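Undergrad: Please work out how this folds:
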Amino acid sequence: MNIYDKKQVKCSVCGKFIGEIDIKSSIRLPLCEKCNRNEKKIIRKGIDSILVPVDISEKSTRALDAAIYFAKQLGSKITLLYVIPDLKVGNRIFMKEIAKELQKTSKISLKYAKDYCDERNIVAKQMTVRGHEPEEIIKISKKSKYDMIIMGSSGKGMLKELIFGSVSNFVMQNSDIPVLIVKEKSAKIGTKTRLKQRKPNPRHGEGRSFSKMKEKAGLK
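TA: Just a heads-up that it's a prediction; the model follows:
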C-alpha cells in the first residue's frame, strides 16, 4: 500500500484532524475520540407520547386510527383528552343541567375512544379537563411534554373557519410540537387502496393493425 491509497480525514462534528484512512474505506462520517463518546451519550428523541383530543364524531375516529397506527409502528403511548367547555355565568339551575350533560358526554366520548383502542390492542390513558378547548390542548401538550398531537378536522372550509374559528387551526399555529390534522373524509391510515386496472390501449394490439392504419392514411 502506498501513500496514494490513503486519504486524510477530519472529524465530521468538530473538524479536528483525525489521521489517515484507506481511500476505499466505507466510513462516511468519521468522528474523533471525544465526539464519538459524546455521540453515544446522546438520546435520540422519537415520538414516544401522543396526545389525541377526542369527541363522538367521525373526525375523532379518523384521528384515533392515525394515532393507533403510529403507536403500533413506533411504540408510542397514547393519551385521550376530552375538554369540557367552561360555562359562562347564567341561570344556576339551567347551568347545572348543562354541566351534567357535558360531564356525561365526556364520559361517553372517552369510553368510546378507550374501547376503540382496546379492540386494537393499544393501551391508552384518559384525561378530562375544563376550559377553552384549543388553549387547554396547547397547555397540556407543553406541561406533560408530549411529542405529537393528532386531532381530527371536519374541514368546515375557509369561510366557516373565519366566522366560527377552528380548534385545529389554533393548535397548529400555537403548538411547539408536530401536529397531525386528520380530515374527516380521509382514508384510514395504514390501509392499502387497490389500484384500478388500466383499460388496454387500442393502439397496443387491441385495435387496428399498423398496416391498415398506413393504408387508411394513403401510405404504402
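
Undergrad: okay, CA-based contacts and neighbour counts for the rest of this
TA: Fine.

Undergrad: Would you mark the buried spots in stretch 90-108?
TA: 99, 102, 103, 105, 106, 107 (16 or more other Cα atoms under 10 Å).

Undergrad: I'd like those residues written out as TSV, with distance to residue 187 and secondary structure added.
TA: Listed next are the buried residues of stretch 90-108 as TSV, based on distance: Cα to Cα, whole Å; DSSP: H, G, I helix; E, B strand; the rest coil:
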residue	distance to residue 187	secondary structure
99	35	helix
102	30	helix
103	31	helix
105	27	helix
106	26	helix
107	27	helix
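
Undergrad: So what would you say the end-to-end distance of stretch 174-189 is?
TA: Terminal residues of stretch 174-189 lie 25 Å apart, using Cα to Cα, to the nearest Å.

Undergrad: follow-up on the earlier one: what is the most widely separated pair among the buried residues of stretch 90-108?
TA: Using Cα to Cα, the two most remote members of those are 99 and 107, lying 12.5 Å apart.

Undergrad: residues in contact with residue 178?
TA: With contact set as Cα atoms under 8 Å, 6 or more residues apart in numbering, residue 178 has these partners: 147, 148, 149.

Undergrad: How about the contacts made by the second one?
TA: Residue 148 is in contact with 47, 49, 50, 51, 177, 178, 179, 180, counting by Cα under 8 Å, 6+ apart.

Undergrad: And this one, please, so the two structures can be compared:
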Amino acid sequence: MEERLLTLVVLPYSKAQILKARLEENEIECYLEDINLMEGAATSVKVKIMEKDVREAFPVLEKLLGKKPIAAKKKVEKKDDHILVPVDFSTASAKSCKMAFNIASHLGTKLVFMHCYINPIVHSVPYGDVYMYDSTLLARMDEAEKNANEDFQKFTTKLVNDIGKEKWDAVETDFIIKSGYADEDILAYAEDNNSRLIVMGTGDETANVIGSITADIIYNAKVPVLVVPEKMPEKELSEFNRVLYATNFDEKDFLVIEKLVGLLKPFEAKVFCVHVGKTKQSDWDTAKLEGMKEVLNENYQSKDFDCRLISGDDILEALDSFIEKENIDIISLTTHKRNMISRLFNPSVARKMVFHTQTPLLIFHA
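TA: Prediction:
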C-alpha cells in the first residue's frame, strides 16, 4: 500500500524548522510546505509526515508546543512576549480577536492565533494500528485539515479587513493550526511558552452559563484570561477606562492587582476595588478595606483607585447593580482558592449574571 503524507500541524516558519529538526532527530521523515493563510502575512508552514509515523510524532509535537501537565511544573523562563488568542471562527471569537489586537498594539506584544480541530484518526482510534488501513478515516482527516485551513484563511482575511491593513501590519502575528483538544492545547501552550495573556470569546447559547472550554481555561490557566462576551458592545480600547476588581480580602490580592496594573499601564483606567459584604456591614470588613486602600495609594501613587464596600445578601445582584451604576467596562477576579469566582460561576447562580453577557471578565490565577 502506498504511504501517504499527513499534515501534523501548521506553524510559523521558525517553529516549523525547530519541529522538523526534532522529528528528524527521532528518525521521522518530515516535509515542510509553505502556505499563505492571508495576504501579506508572515509565511505559515504545513509540517507533513508519513502516516505510519503519527504515533511517534505527536509526543515530539507536544514537547515543542506544550503538554497539559499532570503535576505542577517549575516556572518556565520568560520567552517571547505574546498574547495567545484561541480561534473557533464564531462571532464571539472575532470580537475577542479584535480586542486582543487592540491590546497587543498598545502593549507592543506579538499575537499568536491558535485553532484546534478534531482529528478523526487521533480522536477515533488514538495510537492504534487500524487507522493506517482505513481509507475513510484518512479521507476524513484530509477533509478536517482542509476545512480548518480554509476557515482560518476566511476568518483572518475578514479580520484584517475589519481592522485595516495598515494597523494590522504594525503588530507581529503568528498562526498555529493543529488537531487536538482545544482546552488542553491552549493551556499547554500558554504555560510552556509563558503567554502574557489569553484572550478568548464566549457566546450565550446556554442561558448565560459560560462555555465548558472557556470555564476549563479560566480555572486552570496560570496566566491571566480575558473573556470577551459575544454581546459586548464594540468600542475602542481607550474607552475601557473603568475596571472593577472584586476582592474577598485574599492574601493574594496585591499580587493580582500588580499584574492588573501592568496590563492597564498604557491606559488611563480607574480601578474600583470592591468587596460585597452582608447587609449589616462588618467593622472588620471596613477596616480591611481601609488598609487595602492605604497600601494601594502608597504603592501606585499615579493610579486612580477607588475602594468600596457594598452591601447585599446576593453577591450577584449587588455587583450587577454596582456595575450598571458605575458604568464598569471590565470585571476582574481571581481564581485563588474558593474565592469570588467560584461563587460567580456556580451553575445554580450563573443564570443571574445579567452583566456577564455584555461585560468582559479578566481572570487572574493567584
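
Undergrad: What would you report as the TM-score here?
TA: Overlay of the two chains. TM-score (TM-score structural alignment, normalised by the length of structure 1): 0.57; 145 aligned residues with a Cα RMSD of 2.9 Å.

Undergrad: on that earlier part again, go through the contacts of residue 148 of structure 1 and flag the ones preserved in structure 2.
TA: On the basis of both residues aligned by TM-score structural alignment, their matches' Cα atoms under 8 Å, what survives of these in structure 2 is 49, 50, 51, 177, 178, 179, 180.

Undergrad: can you list the contacts of residue 178 of structure 1 in CSV and add distance to residue 189 of structure 1 and secondary structure?
TA: Converted to CSV, these look like this (distance: Cα to Cα, whole Å; three-state DSSP):
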residue, distance to residue 189 of structure 1, secondary structure
147, 19, coil
148, 16, strand
149, 16, strand
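
Undergrad: so can I have JSON lines of these showing distance to residue 132 of structure 1?
TA: Putting the contacts of residue 178 of structure 1 into JSON lines (distance: Cα to Cα, whole Å) gives the following:
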{"residue": "147", "distance to residue 132 of structure 1": "22"}
{"residue": "148", "distance to residue 132 of structure 1": "20"}
{"residue": "149", "distance to residue 132 of structure 1": "17"}
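
Undergrad: Where do the helices of the stretch 51-200 of structure 2 begin and end?
TA: Ranges of helices within the stretch 51-200 of structure 2 are 54-65, 91-107, 120-124, 135-163, 165-169, 182-192, based on DSSP state H, counting those that start in this stretch.

Undergrad: export these to TSV and tack on distance to residue 255 of structure 2?
TA: Conversion of the helices of the stretch 51-200 of structure 2 to TSV gives the following (distance: least, Cα to Cα, whole Å):
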stretch	distance to residue 255 of structure 2
helix 54-65	28
helix 91-107	20
helix 120-124	40
helix 135-163	34
helix 165-169	33
helix 182-192	19
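
Undergrad: I'd like to know which of the ones you listed lies nearest to residue 294 of structure 2.
TA: Between residue 294 of structure 2 and those, the shortest separation by Cα to Cα is 28.4 Å, and it involves helix 91-107.

Undergrad: which residues in structure 1 does the closest one match up with?
TA: Mapped onto structure 1 using TM-score structural alignment, helix 91-107 of structure 2 covers residues 58-74.

Undergrad: mean shift between that stretch and structure 2?
TA: For stretch 58-74 of structure 1, the mean deviation from structure 2 after alignment is 0.9 Å (mean Cα distance after the TM-score superposition for structure 1).

Undergrad: quick one: which helix or strand includes the most centrally placed residue in structure 1?
TA: Centre of structure 1 computed as the mean C-alpha position; nearest residue by Cα atoms, centre = their mean is residue 180, 4.2 Å away. Taking DSSP states H and E as the definition, one finds residue 180 of structure 1 inside strand 179-183.

Undergrad: Pull up the aligned stretch in structure 2 for that strand.
TA: Structural correspondence for strand 179-183 of structure 1: residues 225-229 of structure 2, per TM-score structural alignment.
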